[in-house]
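>>> here is my input; please provide its structure:
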Amino acid sequence: MKKITVFFASLCLPFLLHGGVIYNVRLDGIINPASSRYIENSLELAVKDSAVCFILEMDTPGGLMTAMKDIIKTEFNSPIPFIVYISPSGAQAASAGVFITLASHYAAMAPGTNIGAAHPVPAGGGGGIFGGQSQDSLNIMGEKTENDAVSYIRSLAEKTGRNANWAEDAVRKSVSITANEAVALHVVDTIATDLTSLLNILGGKTFQISGKPVTLPENLPDQQVIHREMSWTDRLLDVFSNPNIAYIFLMLGFYGLFFEITHPGSVFPGALGVLFLLIAFFSFQMLPVNYAGIALILFGIILLILEVNIVSFGLLTIGGLAAMLIGSTMLIDSPDPLIQISKGIIYPVVILTALFIIVVVRLVIKAMKNRPMTGFEGLTGLKGTAETEITSLGGTVFVNGEIWKAVSDEPLPKGTSIEVIDVHNMILKVKKV
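Take a look at the predicted model:
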């Protein structure tokens, strides 16, 4: 349906651009699936509303390669001019942001902004012993990833007529330049102090879109600007795309299931645990997850549980903590710090998990070893007084505020202090204290 909308819009463009609106969206922070969905949906609405152009204001340190490529596809398939504006002052377009900027029909930067540092970080994070990859294999993978990124960014720059040599340096050498340098090197098209200045610059400009010239109105600043914010679903998706949030939900899910197992019949903790795990795995679908990390976290939890039952002199606790730390660190399958779980979250969560499991399991085992406090079994061990003489044939005792029939292997005179040692058919078997 979207392709049909874009196709008919491209046929009608010569008639649409004489009047209409301007769509403006803002992308701040890490580029993720929520970002690409937000931009794609916004562009579709812009086309339906006969927008004359689409302006993406951006300030990003980079993000996921898959989400970045989705945004670039949206740019290339846009039937109206797609403008990228790096703003406000102090903003940046780094890593994936460089690719998105180079793929636009027109690129502008606010004073005091910078663009560059697009060197890719190879997936397969961790490496070494626990990552299962040698340093040589990581070097080869890094070289392949770099070469692939270079060819991709050069193709973008050549398609949009920008400086392909600088684009390659941004990947290979992680170079970063200011707004003035970017204009001088023909990386971006202009510097604009604000959105109004940018609209003044864009008025009357002609772009080649799908092989056809598209000219923006001269009075572009007079057009209505529609600022579209992220919908609540996009915001929710953006939150769930955060690896720290996904990790916390994962651990909360384990807590809920663990509490349900140790306290059967509680229901609510188990249901909540399943819900948290579902949210966590939904988040992991949008992230490069190493499921060996999840397995290590589970293994660590099992070792901590065993520590309570087996005398290991702390070895199982050390092994459990190590497994959880390693599993948490390698959970996100990329060493890119932008999409890694924060160490400031991993360490407290692992320590709290260890304390939680050890304390809860100890309490459960202690409760299982304690004698029952209700029913006939609860009478065992209680003390009382013989109301009559107690023999093997019978008698009565006063126990726990009640009078019971009782028997004893040895005769006990009236008034003797007794202790219940067994209960059978509502008759207590007692002995002298």
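
>>> contacts and neighbour counts: CA atoms only from here.
Will do.

>>> flag every buried residue along the strand or helix carrying Ile71.
When secondary structure is defined using DSSP states H and E, the element that contains Ile71 is helix 65-76. Of the residues in helix 65-76, those scored as buried under the neighbour-count criterion (16 or more other CA atoms under 10 Å) are 65-68, 70-72, 74-76.

>>> please apply the same query to stretch 264-282.
269-270, 272-277, 279-281.

>>> now these in CSV, with distance to Pro14 and secondary structure?
Rendered in CSV, the data for the buried residues of stretch 264-282 read as follows (distance: CA to CA, whole Å; DSSP: H, G, I helix; E, B strand; the rest coil):
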residue, distance to Pro14, secondary structure
Pro269, 60, helix
Gly270, 60, helix
Leu272, 55, helix
Gly273, 56, helix
Val274, 54, helix
Leu275, 51, helix
Phe276, 51, helix
Leu277, 51, helix
Ile279, 46, helix
Ala280, 47, helix
Phe281, 46, helix
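
>>> ok so, going back, most widely separated two among the buried residues of helix 65-76?
Greatest spatial distance in the buried residues of helix 65-76: Met65 and Phe76, 16.4 Å, computed using CA to CA.

>>> ranges for the strands of the stretch 201-350 of the chain?
206-209, 212-215, 224-228 (DSSP state E, counting those that start in this stretch).

>>> another sequence for comparison is provided below:
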Amino acid sequence: MKTMAQDIRASSVPVVVYVSPRGAWAASAGTVITLAGHAAAMAPETAIGAASPVGGQGENLASTEETKTKEAMKALVRSYTERRRPEAVALAEETIESAKAASATEALRVGLVDFIANDLEDLLNQLDGYTVQMASGPRTLHTAGAITEEVPMSLIEQLLEILTNPNIVFLLLSIGVQAIFIELSSPGGWVSGFLGAVCLALAAYGMGVLSVNWFGLVFLIIAFVLFIVDIKAPTHGALTTAGIGSFIVGALVLFNSPGTPQFQRVSLPLVILVGILTGLLFAVIIGFALRAQKRPVITGQEGMRGQTGIARTDIDPTGQVQAGSELWTAELAQGCKAIRRGERVEVVTVEGLHLRVRKAGK
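Take a look at the predicted model:
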């Protein structure tokens, strides 16, 4: 913030800061950057203010540190607004001292900003003939008919913008933790572990930029532990239900703690939806686990009963059959007629390394 404000004030070209579009908010550092401009404008239905200093994770500062930081920031904004009316200077200080915010109309009324413009064309029309105060002295702007050139963000900048979206960070964190737990519960593969590590790394970057309460991670980890435990020792969904509740609480504590700016908060409907979907996913897995426990044994000798195969030799009363991709010594079941080579047989019983068979379909 300080570097940007210093660059604006030191620029040899007038810099106009425009808060747009409708619904935008020049909050926190955005307030100071707006005031640093040689001229400031806002779109209708925008806001400015709430610039009280907080810690790197959104927490309140210690008393002495808070006082020092506030006084330094108030001195800074006073120097930026000294050309404005006393009411504007007072409002600028209040945005830092008491986190006061003002609408575009309120900011214009006291002279904190210079214009309210509907769009860029409207702003250029209003700026034409306006005089700004530069370090080298006053300068009059001539913006009528000016050609505008949009400077698009680079691919890297677009990617970083996406990675600092709290909703995207939340989704990456959810997918990453889930993938890691899947890898730990069923080791041997690498896809889920690799995917989880990538998602968690990207989420860590986003959380390093956003104001988050790291205590929320405890609830998220507990949630996924409950999901995994319910798979290993099914409790008919009780732990999964508790896990969904812990998941939602953890996400809200992590991203929506008191003091977190509104634009850095995660969507509540998204948190609830992802929590429910995650719980349903694990519920489905639990369902498969329960059915697998009730499924009859289909391996070993038990699994051979009822299987069909092909007679590789005549069986009268003994011979060889191929069943279950293996070659077995076979005897006719009691009371069954001889079986010719190539006919299909059905396994009746398994006696050691021998099968008792009969002609299939009998």
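
>>> after superposition, what's the TM-score here?
With the length set by TM-score structural alignment, normalised by the length of the second structure, the two chains reach a TM-score of 0.71; 334 aligned residues with a CA RMSD of 4.4 Å.

>>> of the strands of the stretch 201-350 of the first structure, which is nearest Pro348 of the first structure?
Ranking the strands of the stretch 201-350 of the first structure by their distance to Pro348 of the first structure (criterion: CA to CA) puts strand 224-228 first, at 38.4 Å.

>>> which residue is the nearest non-sequential neighbour of the counterpart of Gln158 of the second structure in the first structure?
In the first structure, the residue paired with Gln158 of the second structure according to TM-score structural alignment is Arg235. What sits nearest to Arg235 of the first structure in space, not counting adjacent residues and going by CA to CA, 6 or more residues apart in numbering, is Ala34, at 7.3 Å.

>>> residues contacting that neighbour?
Applying CA atoms under 8 Å, 6 or more residues apart in numbering to Ala34 of the first structure gives the contacts 234-235, 237-238, 241.

>>> who's in contact with the aligned residue in the first structure for Ile8 of the second structure?
Under the alignment (TM-score structural alignment), Ile8 of the second structure maps onto Glu75 of the first structure. Taking CA under 8 Å, 6+ apart as the criterion, Glu75 of the first structure is in contact with 82, 103-105.

>>> now the helices for the stretch 201-350 of the second structure?
All helices of the stretch 201-350 of the second structure, identified by DSSP state H, counting those that start in this stretch, fall at 216-232, 238-255, 268-294, 300-304.

>>> got TSV for those, with mean neighbour count and distance to Thr64 of the second structure too?
Shown next, in TSV, are these (neighbours: other CA atoms under 10 Å; distance: least, CA to CA, whole Å):
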stretch	mean neighbour count	distance to Thr64 of the second structure
helix 216-232	20	28
helix 238-255	22	27
helix 268-294	16	35
helix 300-304	13	75
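
>>> need the next SSE after the helix holding Ile71 of the first structure, C-terminal direction.
Next along the chain after helix 65-76 of the first structure, taking DSSP H and E as the criterion, comes strand 82-86.

>>> got the angle for that next one vs helix 65-76?
On the basis of axes from the mean of the first three to the mean of the last three CA atoms, to 10 degrees, strand 82-86 of the first structure is oriented at 130 degrees to helix 65-76.

>>> mind reading off the mean deviation between strand 82-86 of the first structure and the second structure?
Relative to the second structure, and after both are superposed, strand 82-86 of the first structure has an average distance of 2.5 Å to its aligned residues, where the measure is mean CA distance after the TM-score superposition for the first structure.

>>> what packs against the helix or strand following that strand?
Toward the C-terminus, strand 82-86 of the first structure is succeeded by strand 92-94 as the next helix or strand (DSSP H and E). Taking 3 or more CA pairs under 8 Å, 6 or more residues apart in numbering; DSSP states H and E as the contact definition, the neighbouring helices and strands of strand 92-94 of the first structure are strand 51-59, strand 114-116.
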